[in-house]
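Participant: Predicted structure and sequence below. I'll ask about it afterward.
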Amino acid sequence: MTTPRDTPASRRVRANGDGTVYQRKDGRWEAAGYVLAPGNTRKRVHVYGTTRKDALAKLTEKIATSNRGIPAPSAQGSVGAFLTYWLETVAVHRLRENTHTRYTAVVRLYVIPGLGNKKLAKLTAKDVRTWLDHLRTTCQCCTRGLDTARDQPQCCAVGKCCSKRLSPLTLTYVHSVLKSALEHAVREEEIPRNVARNVRMGAPRPRRFEPLTAEEARAFLTATNGHRLSALFELALRTGLRKGELLGLRWEDLDLAGATASIRRTLQRTNSGGLTALPTKTESSERRIALPTECLRSLEQHRERQRQERAAAGTGWKASGYVFTRPDGSPIEGATLTRHFNTLLRRAALRRIRFHDLRHSAATFLLEQGVELVVIKELLGHAHIGVTATVYAHVRLRLQRNAIDLLGNALRNPTQPSTRPEDSDEPPVCAAPVR
C-alpha cells in the first residue's frame, strides 16, 4: 500500500489553503493561492519559478505574509504614475504651496528619471539604494544637459566635465520626498512596506554658519541708524524672528504697552497668490514673545515715520496693516529686504552673511549668556527642544575655555596654591549645574 510519504512530491495533494503547484507547457512551474487583499478581501495570486521548489517557496512566502495580516500589493502601475497621482491629489492638499513646488521639482528632476519606469509593487530597497548611489556620483550638468542649454557651452557640452554633483543635504531631501510618497502608498495598501525606509542615508553635516560677534553686531546696529527699516533689523537681531515672521507682523499683533508681540503668520511669495500671509511654519512657531526696551523705542519711532509716509502718500496709500511696508504702504518682498540687508553689511564693512544668520546670532548670544535652552527654544519657535540643541550644539572658544577652567579647578590638588588671590572680591568658582 502506498502512503502519502511515498508519493512523489509532484503528485502530493496539498491541503486546503496551501495553494496549487503545477508545471506549465513552457517548462516553468506556477504556483497559485489565495492571500489577503486590500479592503479585507481575498484574491488569487500567481507566482512562477524555474523549479517546483522555487515556485512553492515564493507562494509560501506570500501566504505567510498574508497570515500576518499584511495585504498583498494592488499597485499595477509604475512609480512615476503613482508619484504624479500623489502630487496632484494628495500632497497638494497637505503641503504648503512652496513646499509642494519643491517636491514637484525633486520628483521631476531626480525620482522619475531614475525610478519612474519601475513597477511600484516590484520596487525594492536595492533599487532605491542603487539609484541614490548613482545620483551621488553623477554630474548633474552632464545628466540633465544643463550646459547644452547655454548660449556658450563651457563644460560638459565641450568635453570638460564640471563634476556638478548633488550635495549630501540635497540627496537626503530627495530621499525624504520618496519616503513620504511611498508611506502614503503603504497607508492606501498599495504596497506592503516602504522600501525607501530600509535604505540608510548618512546624516549630512549641518550647514556651517558664522554668527556675528558682539562687536560686529554693534557695528551692524550702528549702520542701521537712519534707515527706514532700522526697527526691523534691530528686532531681527534682538529676538531672532524669521524673515517671513517679521514681514508678516501687523500692528494689531504688537502690544507696545505690555512689551509683547504675537507671532501669528508669515509673509511669503507663492506662484499662485503672490505675496501671501500664511500660517506660521509649525504650530509651535505661533507664539508670544517679549520685546526688548530698545525695540519698543525703535518701533515707536517707526510708527511715527509710517504716519508721515501715509500723510505724504495721500490717496495713494495702500492700507495693508503691516508693521513694515514700502513707502506706499504695500507689503515688502523678501528679496527686497535681502537687498537692503546686504547694503547695510557693506556700509558697516562686515563680511557677507545671510539674513537668517541674524537669527543664529541672537540665539548664540543668548546661549553665551547662560540662558536656558528651553527659553531659547520658546523664543525661536522651534517645534522640539532637540532642534534647538542640534542647531546650536557648537560652543564658542570662550565657553570651551570656561568649561576647561572649571574642570581644572575641580582636579587641582588641594595642597597646590590657588592662582586666585586670597583677598579677591570674586566668589569662588563652583561647578556649573548640568542641565
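Facilitator: Yep, it's here.
Participant: CA atoms for contacts and neighbours, from now on please.
Facilitator: OK.
Participant: hang on, residue 42 in a strand?
Facilitator: Yes. With DSSP: H, G, I helix; E, B strand; the rest coil as the criterion, residue 42 is part of a strand.
Participant: isn't it right up against residue 63?
Facilitator: No. Here residue 42 lies out of contact with residue 63, judged by CA atoms under 8 Å, at a distance of 11.2 Å.
Participant: Compare the two (neighbour count), which wins?
Facilitator: Neighbour count, other CA atoms under 10 Å: between residue 42 and residue 63, residue 63 has more, with 21 against 15.
Participant: where does the more buried one fall, helix, sheet strand or coil?
Facilitator: helix.
Participant: ok, now how distant is residue 348 from residue 384?
Facilitator: 35 Å (CA to CA, to the nearest Å).
Participant: Residue 121 too?
Facilitator: Taken as CA to CA, the span from residue 121 to residue 384 is 36 Å.
Participant: Those two: who's more crowded?
Facilitator: Taking neighbours as other CA under 10 Å, residue 121 and residue 384 compare with residue 121 leading, 19 against 12.
Participant: so the spatially most central residue of the chain is in which element?
Facilitator: Centroid-nearest residue in the chain, with CA atoms, centre = their mean: residue 173, separated by 7.2 Å. When elements are assigned from DSSP states H and E, residue 173 belongs to helix 168-187.
Participant: Can you list the buried residues in that helix?
Facilitator: For helix 168-187, burial by neighbour count (16 or more other CA atoms under 10 Å) applies to 168, 171-172, 174-179, 181-185.
Participant: then this one, side by side with the first:
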Amino acid sequence: MKGHVRERSPGNWAIVIDLYDEDGKRRRKWHTFHTTSKRRAEEECARLITLMTSGNYVEPSKQTVAEYLDEWLDFVKPSVSPKTHERYSEICRKTIVPQIGDVILSKLKTDKIDAAFSKMLTSGRRNGKGGLSPRTVHHARRVLIKALGQAVTWERLTKNPAQATTPPKVERKKMLAYDAEQTALLLEAFRPTRSFIPVLLAVMCGLRRGEVLALRWRHVELGDNRRSLSVEESAEQTKEGVRYKEPKSGKARTVSLSSTVVAELKAHRARQAEEQLRLGLRPDGDSFVVAQADGSPIQPQSLTHEWVRLLGKTTLPRIRFHDLRHTHASQMLAAGVHPKVASERLGHSTIGITLDLYSHVMPGMQADAAEQVDAAIRSAVKAKP
C-alpha cells in the first residue's frame, strides 16, 4: 500500500492511496484535504495509510451529525424510558443540531464541538436572547458522548471526539428547604385544599412527586401493629400521557409513618370514600390515595401547577414541590437521624448520595457529636479516683 499527494488548487490537496486486491488488481482511494502545506498533506496521507494497514480505517460518509442523531435516537428508543427518549430528542434537535447538525459526521472534531459548547453558553437560546445554562450544556455534552460512542461501535468514527471536550463548570444550586416552623405554617395553609395530602406525604415522608401520585391504598398500612406505606411505583408524565414505572432507585421501599400522618391518612380515606360513593363509585385497594373527585389519577404537571398557585397565596418562601422532599431529609438529619436510615427512607441507592446531597446539614451534626464525645471524656476523667 502506498500513496501520494497532488495539489488541485491553492489550499486543496488530493490524497491518492493505491490499494491492491488479493488478485493484485489495483484500485485507488481519493481523499480531499485542505491545507496550504504540502508537508501536512503528506502527513495526512501517511496517517490514512497507517489506519488502513492497522484495520482502523473508517470509510468516509456524507452522513451529517443531524442525520446520524436521528438514526441514533431511533436506535436507543426501545432501550430507554419514554421520558428519557423525549429528553434525548429535545437535547439533540433543539440544542446540538442547531450548532453542528450540518457537519459531516466523519469530519467532526473535538475543537468544533468545544466551539459549539462555547456558543451554546453565550448565544444558544433559540430566541436569540442569551445563552443556555451550564447545566443544559453539560447535559448536551453527556448525550453527545453517548451518541458518538455508538458511532464508534458502528465503526462510523475511529474515536469519540466528544469524549475529550471540556465540560462546562456547573455550580451546584443552593438547596432550598423549610424549617420546622415554616413546615407547620405550610401544612396549616394547605389543609383546606385537595393538595394537603400530597404536601403531607412529601414533607413528612420524603416521597417524590411521581411516588405520591402513584400511591394506591393497597400500598398503605394504617393498623395499630403496622403503620407504613410501600413505594412501589412512580408516575411519569410524557407527551403520550402518564405511565407508571418502578421507583427511581429501581426497587420498592417501605416508609414508616408517624402517628400524625396515620391520623391524617385515615381521615382522608374516609372523606375520599364518602366523596366517591356519592358518585356511585366503590373505592378499593387499587384506588389512588391522591386522586380527582371521581377517583381518576392526577397528572404530575397538574400537581405542580396547583402547588405553585396555592403557595403563591401564602407568605412562605417560594420553593419547588420537590424541595419538600429536601425539607424532610434536612429535618431528619438535623434531628440526629442516622444518614443510613435517612437514605433508606428517601430511597437513595447508596448512602453516599444522601451524604453528598445533604452535606450542608452535617457541620452542625459534627459539632454536636464533638461536644458529646468531649462531655463523655470529661465525665470519665472526673470519675477517676
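Facilitator: That came through, no problem. Everything numeric in this text was worked out from a predicted model, so none of it was measured.
Participant: What does the superposition give as a TM-score?
Facilitator: Put the two chains on top of each other and the TM-score (TM-score structural alignment, normalised by the length of the second structure) is 0.82; 366 aligned residues with a CA RMSD of 3.4 Å.
Participant: next structured bit after the helix holding residue 173 of the first structure?
Facilitator: helix 214-223.
Participant: and that following helix, which stretch of the second structure?
Facilitator: The alignment of helix 214-223 of the first structure onto the second structure (TM-score structural alignment) covers residues 180-189.
Participant: Return the distance of stretch 66-74 of the first structure from the chain's centre.
Facilitator: Stretch 66-74 of the first structure has its C-alpha centroid displaced from the chain centroid by 33 Å (CA atoms, centre = their mean, to the nearest Å).
Participant: ditto for stretch 125-140 of the second structure
Facilitator: Worked out by CA atoms, centre = their mean, stretch 125-140 of the second structure lies 16 Å from the chain centre.
Participant: for it, how far is the first residue from the last?
Facilitator: 13 Å.
Participant: what does stretch 284-299 of the second structure give?
Facilitator: 20 Å.
Participant: Can you name the residues in contact with it?
Facilitator: Applying CA atoms under 8 Å, 6 or more residues apart in numbering, the contact partners of stretch 284-299 of the second structure are 197-198, 212-219, 237, 242, 269, 272, 275-276, 279, 281, 283.
Participant: Is there a quick ChimeraX command that grabs whichever of those are buried?
Facilitator: Of the contacts of stretch 284-299 of the second structure, the buried ones go into a single ChimeraX selection, burial set by 16+ other CA under 10 Å:
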select :197,198,212,213,214,215,216,217,219,237,242,272,275,276,283
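Participant: mind listing which of the contacts of stretch 284-299 of the second structure are in helices?
Facilitator: 197, 198, 212, 213, 214, 269, 272, 275, 276 (DSSP state H).
Participant: The second one touches residue 212, doesn't it?
Facilitator: Yes. Between residue 198 of the second structure and residue 212 there is a contact at 6.2 Å, judged by CA under 8 Å.
Participant: and residue 277 of the first structure, that one's in a helix?
Facilitator: No. According to three-state DSSP, residue 277 of the first structure belongs to no helix; its state is strand.
Participant: which residues does the aligned partner of it in the second structure contact?
Facilitator: Aligned counterpart of residue 277 of the first structure in the second structure: residue 244 (TM-score structural alignment). Each residue near residue 244 of the second structure by CA under 8 Å, 6+ apart is listed here: 214, 233, 234, 235, 236.
Participant: and if we set it to 6 Å?
Facilitator: Taking CA atoms under 6 Å, 6 or more residues apart in numbering, we find residue 244 of the second structure in contact with 234, 235.
Participant: how far away is it from residue 338 of the second structure?
Facilitator: Distance from residue 244 of the second structure to residue 338 of the second structure, counting by CA to CA: 31 Å.
Participant: May I see the buried residues of stretch 270-280 of the first structure?
Facilitator: For stretch 270-280 of the first structure, by 16+ other CA under 10 Å, it's 276, 277, 278, 279, 280.
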